[in-house]
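Undergrad: Kindly return the folded structure for what I paste below:
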Amino acid sequence: MAEHKESSDSMAESLVEKITEKLHGDDSSSCSSDSDSDKKPNSSPSSVKAKTYRLFGREKPIHKVFGGGKPADIFLWRNKKISAGVLGSATAIWILFDLLEYHLLSLVCHILILLLAIFFLWSNAATFINKSPPRIPEVQLPEEPFLEVASVLMTETNRALAVLREIVSGGDLKKFLGVIGGLWVLSIVGTWCSFLTLFYICFVMVHTVPVLYEKYEDRVDKLAERAMIEIKKQYAVFDAKVLSKIPKGPLKDKKRA
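TA: Got it, this is the predicted structure:
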């Protein structure tokens, strides 16, 4: 009887061990499946994001491309009052100097004459009516916005000079043809309007195109990707039919020798 009882106890213990092992195995498999399922959605967005095409090979946000800070806020209409004021001032300057053919020196002199006459008459009139003359506020322009604009201009100018140096050195034929075509189009546009009108058009485009691109970024990038694929196909055909048939000079052979 004792042996029978011991054998039944050992069978029960082995049965319990098998059940616990099976439960642990199911838990580990479910955990592994859950971890795999967790890894899949985390890995898929990164792979999709890595394949996303951005215009001009851009890797930073639009705000960082414009240097960040107050100039970028103005261009991207972060503060609508300041951006509208800047654009309105540029429009008024363009109307005065281009449409009305007003001269800058005459405008500055007339404004100063008007301001001096107003404050002078106001101060003298205040003494006759026994009132204190008006207190003229002290005006000082902030230094930070001018430094930020100068920094952005310096960075972009240095980048343009680096690109021009690379083009002049003959390293990239595609960039050379692109710059030549852009300058040719710019020369044609210059015959249609004055320099001030052209500058105003560029100024308006800087204040409108980036903010529209930021709003419809994904759609524009998809269209730009298709356009770049088509341009590359056409350039490959042009290279095969025209550029590859241009005879190379003996300068490279002499340099190698």
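
Undergrad: all contacts plus neighbour counts: C-alpha atoms, from now on.
TA: OK.

Undergrad: Okay, helices next: where are they in the protein?
TA: Applying DSSP state H to the chain gives helices spanning 2-50, 62-65, 69-75, 80-94, 104-128, 143-168, 173-192, 195-215, 217-241, 251-256.

Undergrad: Output the contacting helices and strands for the third one.
TA: So the one you mean is helix 69-75. Applying 3 or more C-alpha pairs under 8 Å, 6 or more residues apart in numbering; DSSP states H and E, we find helix 69-75 packed against helix 62-65, helix 80-94, helix 143-168, helix 195-215.

Undergrad: Just send the ones you listed back as JSON lines, with mean neighbour count and distance to Ala12 too.
TA: Formatted as JSON lines, the helices and strands packed on helix 69-75 follow (neighbours: other C-alpha atoms under 10 Å; distance: least, C-alpha to C-alpha, whole Å):
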{"stretch": "helix 62-65", "mean neighbour count": "14", "distance to Ala12": "70"}
{"stretch": "helix 80-94", "mean neighbour count": "15", "distance to Ala12": "79"}
{"stretch": "helix 143-168", "mean neighbour count": "13", "distance to Ala12": "80"}
{"stretch": "helix 195-215", "mean neighbour count": "15", "distance to Ala12": "70"}
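
Undergrad: Now the second one, please; I'll put the structures next to each other:
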Amino acid sequence: MEDSHRLSVHRFLGGGLVADTLLWKKPFGGIVLLASATALWLLFELGGYNLLSFISNVLLLLISILFLWGKSASLLNRPLPPIPDLEISDQSVAKAADAMRAWINYALSIAHDVAVGRNLKFFVQVAFVLLVVSFIGNLFNFLTLIYIGVLLSLSVPVLYDKYQDHIDEKLCQTHRVFQTQYRKIEDNLRKRIPLPQQKEKKIQ
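TA: Here you go, the predicted model:
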């Protein structure tokens, strides 16, 4: 019997097809995703293929097949290609715009807090994240990062679901160590970079 505090990874991932694929409950989907990602990474990285050329060639092949299919269908009295009317609804555009606006506002609020908020703790957190991203970006190119993300998404959730109790315990210990080190760094920064204090106005 599972503990009541145990996190349901399947529910956290949405509980649908994506969750089933990432947790390997439907192995076929995971195998297809892994094989496709590996094939594309090998094609671009080892084969030296260009992403723009690949997309153009795929689209060219696709429209050529559809064009020949449509021409032959009209000549041979066959059914046309089963292509639905592709149209983006106003609702989809509005949802995408709302989601993008929320992310942009969040990023702007972070920039505002760092620039004028004078929150040293928040500044150190943002600077640390940016340094980590910069370091990782220097080690791998964008396509390799996407491939690593696919590999992690197909391995981390299923491993966490299986060994959740042990991982949570180790993460708590690691978090306590980081918190201790972070407090030391923050105290040192406060001593070296004293923040200006607002002077109270004298009341005559």
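
Undergrad: The helices of structure 1: which one's closest to Pro137 of structure 1?
TA: helix 104-128 (11.8 Å; C-alpha to C-alpha).

Undergrad: And the closest one, what's buried?
TA: Neighbour-count burial for helix 104-128 of structure 1 flags Ser123 (criterion: 16 or more other C-alpha atoms under 10 Å).

Undergrad: For that helix, give me every contacting residue.
TA: With C-alpha atoms under 8 Å, 6 or more residues apart in numbering as the test, helix 104-128 of structure 1 has contacts from Phe97, Ser132, Pro133, Pro134.

Undergrad: What is the most widely separated pair among those?
TA: Farthest pair in the contacts of helix 104-128 of structure 1, by C-alpha to C-alpha: Phe97 and Ser132, 39.3 Å.

Undergrad: From the neighbour counts alone, determine which of those two ranks first.
TA: Counted by other C-alpha atoms under 10 Å, Phe97 of structure 1 and Ser132 do not tie: Phe97 has more neighbours, with 15 against 12.

Undergrad: about what we covered before: can I get the helices and strands packed on helix 69-75 of structure 1 in TSV including distance to Cys31 of structure 1?
TA: Below are these laid out as TSV (distance: least, C-alpha to C-alpha, whole Å):
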stretch	distance to Cys31 of structure 1
helix 62-65	42
helix 80-94	52
helix 143-168	52
helix 195-215	42
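
Undergrad: Quick one, which of those gets closest to Pro71 of structure 1.
TA: Across these, closest to Pro71 of structure 1 is helix 143-168 (C-alpha to C-alpha), at 6.3 Å.

Undergrad: From the contact counts, what lies against that closest one?
TA: Against helix 143-168 of structure 1 (3+ C-alpha pairs under 8 Å, 6+ apart) you get helix 69-75, helix 173-192.

Undergrad: Most tightly packed of the ones you listed?
TA: helix 69-75 (a mean of 19; mean count of other C-alpha atoms under 10 Å).

Undergrad: Neighbours of the corresponding residue of structure 2 for Gly68 of structure 1, how many?
TA: Using TM-score structural alignment, the partner of Gly68 of structure 1 in structure 2 is Gly15. Counted with other C-alpha under 10 Å, the neighbours of Gly15 of structure 2 add up to 12.

Undergrad: okay, which residue is most central for structure 1?
TA: Residue closest to the average C-alpha location in structure 1 (C-alpha atoms, centre = their mean): Ile62, at 3.1 Å.

Undergrad: Contact partners for it?
TA: Pro210, Glu214.

Undergrad: Out of the contacts of helix 104-128 of structure 1, which is nearest to Glu3 of structure 1?
TA: Using C-alpha to C-alpha, the contacts of helix 104-128 of structure 1 come closest to Glu3 of structure 1 at Phe97, 115.2 Å.

Undergrad: quick one: what's aligned to that closest one in structure 2?
TA: So, by TM-score structural alignment, Phe97 of structure 1 is matched to Phe44.

Undergrad: Return the distance of its match relative to Tyr147 of structure 2.
TA: 11 Å (C-alpha to C-alpha, to the nearest Å).

Undergrad: Return every residue with contacts to both of the two.
TA: Shared contacts of Phe44 of structure 2 and Tyr147, defined by C-alpha under 8 Å, 6+ apart, are absent.

Undergrad: how much space is there between Asp9 of structure 1 and Leu112 of structure 1?
TA: 110 Å.
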